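> Structure, please.
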Amino acid sequence: MARAINTNILLSKTFKLFEFKGLWSSIFGQPSKGGIWIIYGKEKHGKTTFALKLADYLSQYEKTLYISGEEGLEKEFKDAVKRAGVNPKNKRLLFSDYVELGEVKEKLNKRHAPKIIIFDNTTVYNDELKNGELRRLALQYPTTTMIFLAHEEKGEPYTATAKLCKKLAKIIVHIEGLTAFISGRCPGGTITINEQTAMLYHGSQILNN
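Below is the predicted model:
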């Protein structure tokens, strides 16, 4: 059972923060490191592109591992990396195809383990994250930021595991029409992934947001 603390101790706690700048700061704020984030949306709406842009940016702050569990590291994923404009000289961003959750834990237990890990996606890891494993994973590695991608069905993340991710997430990113709508424990806002396509889908008012 977790130890209860009084108000004074609670208010004196300090946290390691992502000291974001510019647009990222105005929308994401300065979120604490660790915990769960989720990115979800329908097929072909820009989830992977946004996740790759985010991974490239986050790797400025922490070593980042992107697990392409669904697409693997095939040509299509390589093309997605190019479209996202990921810096080819960025050595703090690593890529892997699917690895079992047990192997992920082995990586996280190493001395120079990545502190940000992106799971693409929850459908691939659904069975391994069932029966409380998602919560246990987050509790076992509290200083590791875990970002889960998920498909969308009827406006919500697809699979029960993905829905739990959204409930636990401090940052929620809903992708629709090449636009990222960010909410959760942050200021919130929108980021267009591709302005021309986003305008065709949402209208010109999306740029004003």
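
> Please count neighbours and contacts with C-alpha atoms only from this point.
Will do.

> Show me where the chain has its helices.
Counting by DSSP state H, the chain has helices at residues 7-12, 22-28, 47-58, 75-83, 101-108, 133-140, 160-168, 195-202, 205-208.

> another one to check against the first:
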Amino acid sequence: MSEIKVKKAKSITDLYKQNFKTFDFKGTFRESFGEPETNGCWLIWGESGNGKTDLSLQLAKYFSTFQKVHYNTLEERGRESFKIACRRNNMEACGSRFSFESEDFETMKARLSKKRSAKIVFIDSLQYLRITEKQYKELLSTFSDVLFIFISHAKGSQPKGSVADAIRYDADVKINIKNFVANIQSRFGGNEPFIIWEEGARNAELKLT
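Sure, this is the predicted structure:
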């Protein structure tokens, strides 16, 4: 049996010398999401009609000031509802830095393999992409320089399905949406609630009183 070569373990000094690529978020985005790394994965989940698409587009619009963004709109498939949501969030301001298409797992991989492909990818939704946990891990290992933001249906207060649950444990930023407010658990700081739509959040709060 050959001897296993063991590397010298890193010290705290080694760790502090490492430089990680991060987004220099400002204002309310920094207050809520911190200073996130430019790769890895996020998970957004919530019941239908609570603001998942609007938050995703608001994030996509902000991310487009840093990098190209691709939105895999499997669920709405670029229909009238998606068009309305894009207009509502003034997505034309992104110019050529925002693109969208409805495509399956293999087609999306082929797109991301192209030169100068987007480095920020929204997947709406995880349930419509129909991937396994193994395929999810394949995405992250194959495209290690990409930030994947998965949008998931919810079952009660939790993401729906075993794959979504696995991603929730893995995600660097976890975003649970209810009544047009995003409640955030970010490994990069921030963690203040993010208001998606003030009037909608205010009306929802009034209904509860």
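
> TM-score of the superposed pair?
The TM-score (TM-score structural alignment, normalised by the length of structure 1) is 0.89; 201 aligned residues with a CA RMSD of 2.0 Å.

> Tabulate the helices of structure 1 in JSON lines, adding columns for distance to residue 118 of structure 1 and mean neighbour count.
Formatted as JSON lines, those follow (distance: least, CA to CA, whole Å; neighbours: other CA atoms under 10 Å):
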{"stretch": "helix 7-12", "distance to residue 118 of structure 1": "30", "mean neighbour count": "8"}
{"stretch": "helix 22-28", "distance to residue 118 of structure 1": "17", "mean neighbour count": "15"}
{"stretch": "helix 47-58", "distance to residue 118 of structure 1": "8", "mean neighbour count": "21"}
{"stretch": "helix 75-83", "distance to residue 118 of structure 1": "14", "mean neighbour count": "13"}
{"stretch": "helix 101-108", "distance to residue 118 of structure 1": "11", "mean neighbour count": "13"}
{"stretch": "helix 133-140", "distance to residue 118 of structure 1": "13", "mean neighbour count": "15"}
{"stretch": "helix 160-168", "distance to residue 118 of structure 1": "13", "mean neighbour count": "19"}
{"stretch": "helix 195-202", "distance to residue 118 of structure 1": "25", "mean neighbour count": "15"}
{"stretch": "helix 205-208", "distance to residue 118 of structure 1": "27", "mean neighbour count": "12"}
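
> how about those, which one is nearest residue 152 of structure 1?
Evaluated with CA to CA, these place helix 160-168 nearest to residue 152 of structure 1, the distance being 9.3 Å.

> isn't residue 96 of structure 1 right up against residue 72?
Yes - contact status for residue 96 of structure 1 versus residue 72: in contact at 7.4 Å, counting by CA atoms under 8 Å.

> Looking at those two, which has the bigger crowd around it?
Each of residue 96 of structure 1 and residue 72 had its neighbours counted (other CA atoms under 10 Å), and the higher figure belongs to residue 72 (16 against 12).

> Report the contact partners of the aligned partner of that one in structure 2.
Residue pairing (TM-score structural alignment): residue 72 of structure 1 is matched to residue 77 of structure 2. By CA atoms under 8 Å, 6 or more residues apart in numbering, residue 77 of structure 2 lies in contact with 101, 102.

> Geometric centre of structure 1: which residue is closest?
Using CA atoms, centre = their mean, the residue of structure 1 that lies closest to the mean C-alpha position is residue 147, 2.9 Å off.

> and that residue, what pairs with it in structure 2?
Checking with TM-score structural alignment, residue 147 of structure 1 has residue 149 as its match.

> list the contacts for its match?
For residue 149 of structure 2, the contacting residues are 41, 42, 43, 44, 120, 121, 122, 123, by CA under 8 Å, 6+ apart.

> With distance to residue 158 of structure 2 and neighbour count added, can I get those residues in CSV?
Listed next are those as CSV, based on distance: CA to CA, whole Å; neighbours: other CA atoms under 10 Å:
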residue, distance to residue 158 of structure 2, neighbour count
41, 17, 22
42, 15, 20
43, 11, 25
44, 10, 29
120, 24, 24
121, 22, 23
122, 19, 24
123, 18, 24
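
> Format those as a markdown table; extra columns: distance to residue 72 of structure 2.
Listed next are the contacts of residue 149 of structure 2 as a markdown table, based on distance: CA to CA, whole Å:
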| residue | distance to residue 72 of structure 2 |
| --- | --- |
| 41 | 15 |
| 42 | 15 |
| 43 | 15 |
| 44 | 14 |
| 120 | 11 |
| 121 | 7 |
| 122 | 6 |
| 123 | 5 |
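
> Right, I'll call it a day here.
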